[in-house]
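A.B. asks: Model the structure of this input:
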Amino acid sequence: MNPIIGIVSCGFMNERQFVPQTYIHAVEASGGTPVLLPCTSQEETYAGYTDICDGFLFCGGDDVTPFLFGEELLTDRGHTDLNTDRSHLSLMRHIIDSKLPLLAVCRGMQILNIASGGTIYQDISLRPSPSINHVQLSQSRADVSHKVTLSSNSLLYNICGESLYTNTFHHQCIKTVGEDLRITGITADGMIEAVESVTHPFRLGVQWHPECMYCTSAAMQKLFHEFIKFSSNSKVIHVV
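C.D. replies: Predicted coordinates:
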């Protein structure tokens, strides 16, 4: 039986919740069974999610409400939704506690970092050093825009090699890294593009969108296949 991968809803839109098709396709094409997980205010529901799923894919989305990581609002850029933010942070903490495999994409990586006690920059312009453009202008989300250098002795390095070119669609980024996380990918301007757990074999956050590159990038296909492979053995990892 293929591993069940819980794909977390991106949030609320006009009283609806949604997940882009690209996430579903990447999971299915890599050998997983996708199950869409809605946000909810019921904590017991999240315990049910960790019972039925073998791994979790946390999608991208809007910005995170600043007071949830201890800051006042400093910029007028972006959009936030407090209900989505609270739901995502609560579910992320359940996933961390469950010790199940996790692939967190873009906003998902930022949620992972905040749930682990870290912080983010509300806008890249608030970083103390100059930044390259991290919101690409190409018509296709599969196009690549910048180079990410990966740390040796990291999960991503073992999967993708010492560097790779990725797409980029974000104006927020990690400031301080949360507990049990380490930086494993950066761009030329020092922007944090990937973090991994120090203690878990597959708890990974990436700032780019690998699901959009799945059909054109062998490295992103390998990333998803490795995620599905770890999820296939997740109950063994969970017991240990």
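A.B. asks: From now on I want contacts and neighbour counts done on CA atoms only, so please keep to that.
C.D. replies: Will do.
A.B. asks: As a quick check, tell me the outermost residue of this structure.
C.D. replies: Met1 (25.3 Å; C-alpha atoms, centre = their mean).
A.B. asks: Return the distance of that one relative to Leu181.
C.D. replies: 31 Å (C-alpha to C-alpha, to the nearest Å).
A.B. asks: which residues sit in contact with Ser30?
C.D. replies: Gln221, Phe224, His225, Ile228 (C-alpha atoms under 8 Å, 6 or more residues apart in numbering).
A.B. asks: how does it look with 10 Å?
C.D. replies: Ser30 makes contact with Asn2, Tyr214, Gln221, Lys222, Leu223, Phe224, His225, Glu226, Phe227, Ile228, Lys229 under the criterion C-alpha atoms under 10 Å, 6 or more residues apart in numbering.
A.B. asks: next one: the helix or strand where the last one lies to chain centre, how far?
C.D. replies: When elements are assigned from DSSP states H and E, Lys229 belongs to helix 218-232. For helix 218-232, the distance from its own C-alpha centre to the chain's C-alpha centre is 14 Å (C-alpha atoms, centre = their mean, to the nearest Å).
A.B. asks: How about stretch 197-209?
C.D. replies: The answer for stretch 197-209 is 8 Å, by C-alpha atoms, centre = their mean.
A.B. asks: And what about the nearest residue to Ala26 once chain neighbours are set aside, helix, strand or coil?
C.D. replies: Counting by C-alpha to C-alpha, 6 or more residues apart in numbering, Glu211 is the residue found nearest to Ala26 once chain neighbours are left out, at 5.9 Å. Reducing the assignment at Glu211 to three states with DSSP: H, G, I helix; E, B strand; the rest coil gives coil.
A.B. asks: Give me the neighbour count for Glu211.
C.D. replies: Look at Glu211: counted by other C-alpha atoms under 10 Å, it has 24 neighbours.
A.B. asks: Now the second one, please; I'll put the structures next to each other:
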Amino acid sequence: MHQPSQARPIIGVIGNRYLRANTSSTIIAGAVSTYVGAIEAAGGIPLLIYLTDDQQVLDRLYGLCAGLVFTGGEDVDPMHFGAERHPNIGTVVPLRDAVELALARRALADRKPMLGICRGIQVLNVAFGGSLYQDIPAELPAASDHYASRAQPERAHAAHPIALERDSWLAERLGADTVDVNSYHHQSLKDIAPGLRVTGRSPDGVIEAVEGTGAAFILGLQCHPEELWDTAEPRWAAMFRGFVEVARGAEGRRDRA
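C.D. replies: Sure, this is the predicted structure:
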């Protein structure tokens, strides 16, 4: 049973812009429903932060949120970590980069909890001063196929295990130091930003999880747990509940300050 509505923290889910099916110009602002469902089931109230360059709108939406979720999607423009574009880089969305990088830095300063998923872990690393491998097959040729789940009919397809640091928040929440995950990425973390530590890797050494080392709660995941928590791997539900609990606690401390 959920907590009473006044105790349920608002969690900002940063959305994207999608082309409506069977049209060439109609754009939908939204977020994939599995992110929203995972936060709601975990006891939070998801709030869409849509992409806009209106700073007043972003300020108001940000101010309502006890925590932020950075979702999956396109590649981060390598200009943001001082690199030239690799020939195999995918689509970049300048507005999304601008919105997310700014919100991540603001949340770090405000100690607002953050959860980054797939692209989200990469955004957080870049926002705080890290860099990325722009194309795993080209730059890490010995690595396994990290897009393996894309070829499967179910997005919950378990592509490989990840090993977690036993003293990590994530291992404690999952109650395990290894877990099988799905995999949908061709980029990964390279140089780790100050204030982050690696807490999970795939068997080939690719970074799969990071956590913050400072006062702000930060969790970054390269897999897509929003596709796993309800049936394929229920232990991920504990991760989402834990994030919502952290956000609730952080909001309560700010209210008392």
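A.B. asks: TM-score, when you put one on top of the other?
C.D. replies: After superposition, the two chains reach a TM-score (TM-score structural alignment, normalised by the length of structure 1) of 0.94; 240 aligned residues with a C-alpha RMSD of 1.7 Å.
A.B. asks: circling back: quick one: which of the contacts of Ser30 of structure 1 is the most crowded by neighbours?
C.D. replies: Neighbour counts for the contacts of Ser30 of structure 1, by other C-alpha under 10 Å, peak at Ile228, which reaches 28 neighbours.
A.B. asks: now for the host helix or strand of Gly220 of structure 2, which elements pack on it?
C.D. replies: Assessed by DSSP H and E, Gly220 of structure 2 sits inside strand 218-221. When contacts are defined as 3 or more C-alpha pairs under 10 Å, 6 or more residues apart in numbering; DSSP states H and E, strand 218-221 of structure 2 packs onto strand 67-70, helix 94-110, strand 114-117, helix 119-127, helix 169-174, strand 196-201, strand 207-212, helix 235-256.
A.B. asks: isn't Phe169 of structure 1 right next to Trp208, touching?
C.D. replies: Yes. If you go by C-alpha atoms under 10 Å, Phe169 of structure 1 and Trp208 touch, sitting 7.0 Å apart.
A.B. asks: Between those two, which is the more surrounded one?
C.D. replies: Trp208 (26 against 17).
A.B. asks: counterpart of that one in structure 2?
C.D. replies: Mapped onto structure 2 by TM-score structural alignment, Trp208 of structure 1 lines up with Cys223.
A.B. asks: list the contacts for that match?
C.D. replies: Contacts of Cys223 of structure 2 (C-alpha under 10 Å, 6+ apart): 72, 116-119, 121, 146, 156, 158-159, 162, 180-185, 208-209.
A.B. asks: go with 6 Å
C.D. replies: Contacts here follow C-alpha atoms under 6 Å, 6 or more residues apart in numbering; on that basis Cys223 of structure 2 touches Cys118, Asn182, Ser183.
A.B. asks: again with Val198 of structure 2
C.D. replies: Neighbouring residues of Val198 of structure 2 by C-alpha under 6 Å, 6+ apart: Val210.
A.B. asks: Quick one: map it onto structure 1.
C.D. replies: Aligning on TM-score structural alignment places Val198 of structure 2 opposite Ile183 in structure 1.
A.B. asks: Quickly note the distance from the most centrally placed residue in structure 1 to Ser138 of structure 1.
C.D. replies: Central residue of structure 1 (C-alpha atoms, centre = their mean): Ala104, 1.9 Å from the mean position. Using C-alpha to C-alpha, Ala104 of structure 1 is found at 23 Å from Ser138 of structure 1.
A.B. asks: same check, this time on Ser30 of structure 1
C.D. replies: 26 Å.
A.B. asks: and Leu164 of structure 1, that one's in a strand?
C.D. replies: Yes. Under three-state DSSP, Leu164 of structure 1 falls within a strand.
A.B. asks: count of neighbours near it?
C.D. replies: If you count neighbours by other C-alpha under 10 Å, Leu164 of structure 1 ends up with 16.
A.B. asks: What is the aligned counterpart of it in structure 2?
C.D. replies: Using TM-score structural alignment, Leu164 of structure 1 sits opposite Val179 in structure 2.
A.B. asks: go on, Met92 of structure 1?
C.D. replies: Counting by TM-score structural alignment, Met92 of structure 1 corresponds to Ala104 in structure 2.
A.B. asks: and if you look at Glu193 of structure 1?
C.D. replies: Glu193 of structure 1 maps onto Glu208 in structure 2, by TM-score structural alignment.
A.B. asks: what's the burial count for its match?
C.D. replies: So Glu208 of structure 2, with other C-alpha under 10 Å, has 24 neighbours.
A.B. asks: which ones are touching it?
C.D. replies: Contacts for Glu208 of structure 2 (C-alpha under 6 Å, 6+ apart) come out as Gly200, Arg201, Leu221, Gln222.
A.B. asks: Neighbour count and distance to Asp97 of structure 2 for the residues you listed - can I get that in CSV?
C.D. replies: As requested, these are exported to CSV (neighbours: other C-alpha atoms under 10 Å; distance: C-alpha to C-alpha, whole Å):
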residue, neighbour count, distance to Asp97 of structure 2
Gly200, 28, 25
Arg201, 19, 25
Leu221, 22, 18
Gln222, 29, 18
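A.B. asks: secondary structure element for the alignment partner in structure 2 of Tyr23 of structure 1?
C.D. replies: Correspondence of Tyr23 of structure 1 to structure 2, assessed by TM-score structural alignment: Tyr35. Per DSSP H and E: Tyr35 of structure 2 is located in helix 33-41.
A.B. asks: Which neighbouring elements make contact with the helix or strand following that helix?
C.D. replies: Downstream of helix 33-41 of structure 2, the first helix or strand assigned by DSSP H and E is strand 45-49. If you count contacts as 3 or more C-alpha pairs under 6 Å, 6 or more residues apart in numbering; DSSP states H and E, strand 45-49 of structure 2 packs onto strand 10-14.
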